[in-house]
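**Q** Structure here, sequence nowhere to be found:
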């Protein structure tokens, strides 16, 4: 049986390059992989202030449609918002959704953010905001800083539009890295927007992989192995 194609979407400040090591491992194992750079995350984008959350959702949907069949959709960090909205819009295109240190976002990540774009903060600021750098080498951090692109402000402050009840039946895995599955389950009741969909999804599996917020760099072999296993059996 041919494995299900995978669509990999990175989080804030990142392009498709962020998934390269995981994608290379998956392709070496015979998987078809599509990596995505969301609008405004191109280094030469002329006007990040004009980019909207709807643009990000459109890009995720377009990547899924390009596969020509239902996909395993893996989204990292802030991409959980457009990822869940894309799953809502086209649930028939998602054989399995994977949230990588992320969650199915149901609200704006920062509704008070008013700037045109959000540059990559300092390492201290990232960690104070709950983004663990565990497992990242100096080389990882240098590459991250060198290649990071300011996040467009629209997707930071805008909330997704969710209308299809069918999204609740999409098989879903949450890869818990900087927070444990126990912590995520406890947080669901607190109503955090970035994991809001976990209160409504009907088929959720949790996988713990203790590391930092960027497991595609700190634990690429384990991330690739999990995604490959899901692609082989997405139901």
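**A** Received, thanks. These numbers were taken from a predicted model, which means no experiment stands behind them.
**Q** contacts, neighbours, all on C-alpha from now
**A** Will do.
**Q** ok now the helix or strand residue 230 falls within, how far from the chain's centre?
**A** Using DSSP states H and E, residue 230 falls within helix 220-232. Centroid separation between helix 220-232 and its chain, computed with CA atoms, centre = their mean, to the nearest Å, is 15 Å.
**Q** So for the helix of greatest length in the chain, what gets flagged as buried?
**A** As assigned by DSSP state H, the longest helix anywhere in the chain is helix 53-67. For helix 53-67, burial by neighbour count (16 or more other CA atoms under 10 Å) applies to 53, 54, 55, 56, 57, 58, 59, 60, 61, 63, 64, 67.
**Q** From those, pick the one nearest residue 176.
**A** Of all those, residue 176 sits closest to residue 60, with 22.1 Å by CA to CA.
**Q** who's in contact with that closest one?
**A** 9, 36, 38, 82, 83, 86 (CA atoms under 8 Å, 6 or more residues apart in numbering).
**Q** at 7 Å instead, please
**A** Shown in contact with residue 60 (CA atoms under 7 Å, 6 or more residues apart in numbering): 83, 86.
**Q** mind checking how far it is from residue 180?
**A** With distances taken as CA to CA, to the nearest Å, residue 60 is found 27 Å from residue 180.
**Q** Show me the helices in this structure, by range?
**A** Along the chain, the stretches classed as helices by DSSP H are 20-28, 53-67, 80-89, 123-128, 138-147, 153-157, 181-188, 215-218, 220-232.
**Q** Check the offset of the longest one from the chain's centre.
**A** So the one you mean is helix 53-67. For helix 53-67, the distance to the chain centre is 13 Å (CA atoms, centre = their mean).
**Q** Put this next to the previous one:
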């Protein structure tokens, strides 16, 4: 059988370039890896909600599926919100897709509910930004300061409307799902991740078949790209020796 295609979705404030190291490793092992850009990031004017993110992810997966490809959807952080929504009616027993666990819900419009203090909200401009001084604590806990400073220069404004978008479909209920808990992430984020996992696995239906806990910060594609690529290869059915 041919190898599946990875579709890797970045999180808020980032770009597809965050997957470059992992993408290169996967390609050396014979995988196709597609890393599209979310329309809601660095958008002028900002997006009112996550609709275009959902549509972009769905169209990418649909085109690959229609061409006969098996697809593994890899979503990071915010990317799991539109990613999980985008897969409605795309679940097939012959395909394997991996999505972040997000319940069907939304945040109240016009509030900062669920946002960290380091997420600076400009309601008039319609964006949320993260400054260089907050990048390490929010995204890059296990990276050296000089690397953090370089990465922080590439952070982009995120459309605030995405935080108030309502999800109506939870892909993890119907599609085989792997969830990675990054245990060196911010403590509150780890607590939230563990809550999402336990709540999902306690509910029915659910297809959260694999939960991985790894001593890594919020962005393992930067700090541990070899392990991240190996984990994804395992999700694709390979036997991989991991340290």
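**A** Ah, there it is. Predicted, not measured: the structure shown is a model, and the values here were computed from it.
**Q** where does the TM-score land?
**A** The TM-score (TM-score structural alignment, normalised by the length of the first structure) is 0.79; 217 aligned residues with a CA RMSD of 3.0 Å.
**Q** and the longest helix of the first structure with helix 80-89, angle?
**A** 60 degrees (axes from the mean of the first three to the mean of the last three CA atoms, to 10 degrees).
**Q** Which residue in the first structure aligns with residue 165 of the second structure?
**A** Under the alignment (TM-score structural alignment), residue 165 of the second structure maps onto residue 158 of the first structure.
**Q** thinking that match is in contact with residue 105, fair?
**A** No - using CA atoms under 7 Å, residue 158 of the first structure is not in contact with residue 105, being 11.1 Å away.
**Q** And these two? Which one has more around it.
**A** residue 105 (25 against 19; other CA atoms under 10 Å).
**Q** Quick one: map residue 28 of the second structure onto the first structure.
**A** For residue 28 of the second structure, the residue aligned by TM-score structural alignment is residue 28.
**Q** Now do that match against residue 226 of the first structure, distance only.
**A** Using CA to CA, residue 28 of the first structure is found at 15 Å from residue 226 of the first structure.
**Q** More neighbours: the two, which one.
**A** Taking neighbours as other CA under 10 Å, residue 28 of the first structure and residue 226 compare with residue 226 leading, 16 against 10.
**Q** That one corresponds to which position in the second structure?
**A** Mapped onto the second structure by TM-score structural alignment, residue 226 of the first structure lines up with residue 231.
**Q** re earlier: how about the helices of the first structure in a markdown table, adding distance to residue 73 of the first structure?
**A** Shown next, in a markdown table, are the helices of the first structure (distance: least, CA to CA, whole Å):
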| stretch | distance to residue 73 of the first structure |
| --- | --- |
| helix 20-28 | 13 |
| helix 53-67 | 8 |
| helix 80-89 | 8 |
| helix 123-128 | 26 |
| helix 138-147 | 23 |
| helix 153-157 | 19 |
| helix 181-188 | 20 |
| helix 215-218 | 15 |
| helix 220-232 | 10 |
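**Q** Out of those, flag the one nearest residue 201 of the first structure.
**A** Of the helices of the first structure, nearest to residue 201 of the first structure by CA to CA is helix 80-89, at 10.9 Å.
**Q** Show me what the closest one packs onto, helices and strands only.
**A** Packing contacts for helix 80-89 of the first structure, counted by 3 or more CA pairs under 7 Å, 6 or more residues apart in numbering; DSSP states H and E, involve helix 53-67.
**Q** tell me, what residue is most central in the second structure?
**A** The centroid of the second structure falls nearest to residue 76 when counting by CA atoms, centre = their mean (1.7 Å).
**Q** Next, work out how far apart that residue and residue 126 of the second structure are.
**A** Distance, residue 76 of the second structure to residue 126 of the second structure, using CA to CA: 22 Å.
**Q** before we move on, what about residue 33 of the second structure?
**A** Taking CA to CA, one finds residue 33 of the second structure at 32 Å from residue 126 of the second structure.
**Q** Between the two, point out the one with more neighbours.
**A** Between residue 33 of the second structure and residue 126, counted using other CA under 10 Å, the more crowded position is residue 33 (21 against 17).
**Q** Which residue, neighbours along the chain excluded, lies closest to the more buried one?
**A** Nearest non-adjacent residue to residue 33 of the second structure, counting by CA to CA, 6 or more residues apart in numbering: residue 6, 4.7 Å away.
**Q** Quick check, the one you found in contact with residue 73.
**A** Yes - contact status for residue 6 of the second structure versus residue 73: in contact at 6.0 Å, counting by CA under 7 Å.
**Q** Check the gap between the alignment partner in the second structure of residue 169 of the first structure and residue 7 of the second structure for me.
**A** By TM-score structural alignment, residue 169 of the first structure lines up with residue 174 in the second structure. Here residue 174 of the second structure is placed at a distance of 18 Å from residue 7 of the second structure (CA to CA).
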